[in-house]
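Undergrad: After the sequence you'll find the predicted model.
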Amino acid sequence: MNVEHGVHDAPYFVPSPSRWPIVGAVALFFFALGAALTVNKVAAGWYSLAGGLAILFWMLFGWFGDVIRESQQQQYGQQVDWSLRWGMSWFIFSEVMFFAAFFGALFYARSIAIPELGGDTLTRQLLWPDSQAAWPGNSAPTSTSYTPMGALGIPAINTAILLTSGATLTWAHWGLVRGRRLQLICGLVATIYLAALFLALQAYEYHHGFLDLNLTLASGAYGATFYLLTGFHGLHVFVGTLMLCVMLARASQGHFSEKQHFGFEAAAWYWHFVDVVWLLLFVVVYWL
């Protein structure tokens, strides 16, 4: 329904009561329960995990579908549009802080912990007398020898792929604002293809790291931070790819107009954020 709300915007859309929040709570309950049971090696844990994930995907599909239908029915005014933009902005800010914590952990390990352990200090004598102030290296007493992942090869190729995907998505956006739907669809298809190629190459990189370089999560601070940063970034690429697939489906049905297309813009913001994080990650994790 529409109600009068202040002087900034006359009609402000108030959604009807929804079942999706409680469905999401149920999904998270079964997911958490399944995780706890699985960790404790209870056979029913996997069934609870699978059920929680299934309910969660049902919630996402249904809730996003409701929002799309409301948008297509022109129920969102200017004030709602601003609310959505602020919501997406704060979400991306939370993601920035998420990665900032991991980059901070990498900085601490490289610039503080390793020099402390490798120097002539009491910490070295008590914790690891044979340690050396070298990065990357055997950054844990129990870690076996390994070969660090080089910047050239797959990491450099993936950098070029993500930069190209940012360009194809921008080209798709230009087509949208100029009313060229074929350009929009072709740009989205190209971006999704590049995203899938990035994920495939990263999976091959992990396979190479585990089997050929002996680089695992147990490879000291280097291995832990390497897989933590690149793994979570890969997860964000996967989520961004799902967003772009939804945008492609909506664009194919003619959902967006030259002036009303914030759903597409939100996905584009997220994708460009993923690009920027990878550039920083490539320099800090692979190159330096």
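TA: Right, received. Where do you want to start? Every value quoted in this text rests on a predicted model; they were computed, and no experiment measured them.

Undergrad: CA only for contacts and neighbour counts going forward, please
TA: Noted.

Undergrad: Contacts only, for V189.
TA: The neighbourhood of V189, defined by Cα atoms under 8 Å, 6 or more residues apart in numbering, consists of L248.

Undergrad: what's the spacing between it and G45?
TA: To G45, V189 is 38 Å away according to Cα to Cα, to the nearest Å.

Undergrad: ok, now M1?
TA: Taking Cα to Cα, one finds M1 at 43 Å from G45.

Undergrad: which residue is nearest the centroid of this structure?
TA: Closest residue to the average C-alpha location of the chain: H236 at 1.6 Å, with Cα atoms, centre = their mean.

Undergrad: Skip the chain neighbours and tell me the closest residue to that one.
TA: Excluding the flanking residues, the one nearest H236 by Cα to Cα, 6 or more residues apart in numbering is V274, at 6.9 Å.

Undergrad: Contact partners for the one you found?
TA: With Cα under 8 Å, 6+ apart, V274 has these contacts: H233, H236, V237, G240.

Undergrad: need the longest helix for this structure.
TA: Across the chain, the longest stretch assigned as helix under DSSP state H is helix 220-252.

Undergrad: Please compute how far the helix or strand just after that one lies from its chain's middle.
TA: Next helix or strand after helix 220-252 toward the C-terminus (DSSP states H and E): helix 262-281. Offset of helix 262-281 from its chain centre (Cα atoms, centre = their mean, to the nearest Å): 9 Å.

Undergrad: Please compare the first structure with the one that follows:
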Amino acid sequence: MSHPASASRYFVPEPSHWPVVGSLALLLLATGAILTFNSIAYGAYFLFGGFAVLTVMLFGWFGRVIGESEGQRYNLQVDRSFRWSMAWFIFSEVMFFAAFFGALFYVRVLSIPDLASADQATLWEGFKNQWPTAGPAAKDAFTPMHAWGIPAINTLLLLSSGATVTWAHWGLVANKRQQLIIGLFLTVLLGLLFLGLQVYEYREAYSHFNLKLTTGVYGSTFYMLTGFHGFHVTLGATMLIVILLRAMKGHFTPERHFAFEAVAWYWHFVDVVWLGLFVVVYWL
């Protein structure tokens, strides 16, 4: 198991406890989120505990996989399995967002017109077929989010980050280590700027626009879509930081760099999803 992999030998890793640790982290995060959103005591403790366990798991599991890769234990067959695994993972993420976009489509195209129809006039008198809306039973007024402000800036940031990660890839393929590192650094910086602006946007939405998770169907779909995407940007930025640190240590060659490619695929996927969010959630 400790020798470099040959073309005819498939590396089988030793049993690992990290998947169990990761499952525990997800359980704590989910429990903490549910308790926090419902203002139940100790929710924050579960949430921060989940983040702590998740951080330990990421360092441990990433470190083990990186060690196996740098030890040349992976042959072409393992490389193909990694590529298929990443492709199916991104496909599963596409299905997640398809479900969320589908929920928004159902609300805007089917539910609201039906609730505002003449058949429902007795039940929901005065409710109009318009978007955005909190729903027929909503009482608190709110201000919807507009596209041409922070969302437009964030769109520019993410599109620019897609260009910088591609430029970094060109540097890697051309064996230009400095270009690779600079491109990755710029990509991480743009991703963190995006997250910072989204946090600022959320704070403004809560404090000045009265837009909350409890603000009817508009608030719930807005935070569901943008929040889930923000989680993916956070995950992508974390992976990019790992790749940047590895590049600074001299990892990756023009021939062997699938870890970089996998993260680049994921980052481009995040870019494309944001374009859909910008058009459907903010603009239309």
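TA: Right, received. Where do you want to start? In this text, all values refer to a predicted model and were calculated from it rather than measured experimentally.

Undergrad: how about the longest helix of the first structure, aligned to which bit of the second structure?
TA: The aligned range for helix 220-252 of the first structure in the second structure is 216-248, by TM-score structural alignment.

Undergrad: Give me the mean deviation of stretch 266-281 of the first structure from the second structure.
TA: Compared with the second structure after fitting, stretch 266-281 of the first structure has a mean deviation of 0.4 Å; criterion: mean Cα distance after the TM-score superposition for the first structure.

Undergrad: Cross-check the contact I'm expecting between N2 of the first structure and D9.
TA: No - checked against Cα atoms under 8 Å, the pair N2 of the first structure and D9 is beyond contact range at 11.3 Å.

Undergrad: contacting residues around D81 of the first structure?
TA: By Cα under 8 Å, 6+ apart, the residues touching D81 of the first structure are F262.

Undergrad: do that again at 7 Å, thanks
TA: Counting by Cα atoms under 7 Å, 6 or more residues apart in numbering, D81 of the first structure touches no other residue.

Undergrad: Trace it over to the second structure, please.
TA: D81 of the first structure maps onto D79 in the second structure, with residues paired by TM-score structural alignment.

Undergrad: Assign a three-state SS to S8 of the second structure, would you?
TA: Assigned state for S8 of the second structure: coil (three-state reduction, DSSP: H, G, I helix; E, B strand; the rest coil).

Undergrad: That one: how many residues sit nearby?
TA: A total of 9 residues lie near S8 of the second structure under the criterion other Cα atoms under 10 Å.

Undergrad: same thing with V165 of the second structure?
TA: V165 of the second structure sits with 28 neighbouring residues when counted by other Cα under 10 Å.

Undergrad: For it, what is the corresponding residue in the first structure?
TA: Matched by TM-score structural alignment, V165 of the second structure corresponds to L169 in the first structure.

Undergrad: Is that match located within a helix, as I assumed?
TA: Yes - with three-state DSSP as the criterion, L169 of the first structure is assigned to a helix.

Undergrad: Helices of the first structure, start to end?
TA: 20-39, 44-72, 78-108, 114-118, 122-127, 154-177, 181-211, 220-252, 262-281.

Undergrad: Reformat those helices as CSV; add distance to A140 of the first structure.
TA: Formatted as CSV, those follow (distance: least, Cα to Cα, whole Å):
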stretch, distance to A140 of the first structure
helix 20-39, 25
helix 44-72, 33
helix 78-108, 14
helix 114-118, 10
helix 122-127, 10
helix 154-177, 25
helix 181-211, 18
helix 220-252, 5
helix 262-281, 22
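
Undergrad: Tell me the counterpart of G24 of the first structure in the second structure.
TA: With TM-score structural alignment as the criterion, G24 of the first structure matches G22.

Undergrad: Also A200 of the first structure?
TA: Counting by TM-score structural alignment, the partner of A200 of the first structure is G196.

Undergrad: Burial check on that match, number of neighbours?
TA: G196 of the second structure - counted by other Cα under 10 Å - has 12 other residues nearby.

Undergrad: wait, what's in contact with it?
TA: Residues near G196 of the second structure by Cα under 7 Å, 6+ apart: none.

Undergrad: Next, work out how far apart it and L189 of the second structure are.
TA: 10 Å.

Undergrad: same deal with L235 of the second structure?
TA: Per Cα to Cα, L235 of the second structure is found 14 Å from L189 of the second structure.

Undergrad: thinking again about what came up before, minimum distance to F13 of the first structure: which of the helices of the first structure has it?
TA: Evaluated with Cα to Cα, these place helix 78-108 nearest to F13 of the first structure, the distance being 7.2 Å.

Undergrad: gap between that closest one and the chain center?
TA: Worked out by Cα atoms, centre = their mean, helix 78-108 of the first structure lies 11 Å from the chain centre.

Undergrad: which parts of it are buried?
TA: By neighbour count with 16 or more other Cα atoms under 10 Å, helix 78-108 of the first structure contains the buried residues Q79, V80, L84, R85, M88, I92, E95, F99, F103, L106.

Undergrad: Aligned against the second structure, show me the partner of A266 of the first structure.
TA: In the second structure, the residue paired with A266 of the first structure is A262, using TM-score structural alignment.

Undergrad: got the contact list for its match?
TA: Going by Cα under 7 Å, 6+ apart, A262 of the second structure touches M86.

Undergrad: Nearest residue to the aligned residue in the second structure for E116 of the first structure in space, please, no chain neighbours.
TA: Using TM-score structural alignment, the partner of E116 of the first structure in the second structure is D114. Residue nearest to D114 of the second structure in three dimensions, not counting chain neighbours: Q120, with 7.4 Å by Cα to Cα, 6+ apart.

Undergrad: show me what contacts the match of G24 of the first structure?
TA: Contact analysis of G22 of the second structure by Cα under 7 Å, 6+ apart lists L54, M57.

Undergrad: go on, L162 of the first structure?
TA: For L162 of the first structure, the contacting residues are D275, by Cα under 7 Å, 6+ apart.

Undergrad: From S257 of the first structure, how far off is it?
TA: Going from L162 of the first structure to S257 of the first structure by Cα to Cα gives 27 Å.

Undergrad: before we move on, what about L229 of the first structure?
TA: Counting by Cα to Cα, the separation of L229 of the first structure from S257 of the first structure is 37 Å.

Undergrad: before we move on, what about D275 of the first structure?
TA: 26 Å.

Undergrad: more crowded one of those two?
TA: More neighbours surround D275 than the other of D275 of the first structure and S257, with 21 against 14 (other Cα under 10 Å).

Undergrad: Not including adjacent chain positions, what is the nearest residue to that one?
TA: In space, D275 of the first structure is closest to L162, 6.1 Å off (Cα to Cα, 6+ apart).
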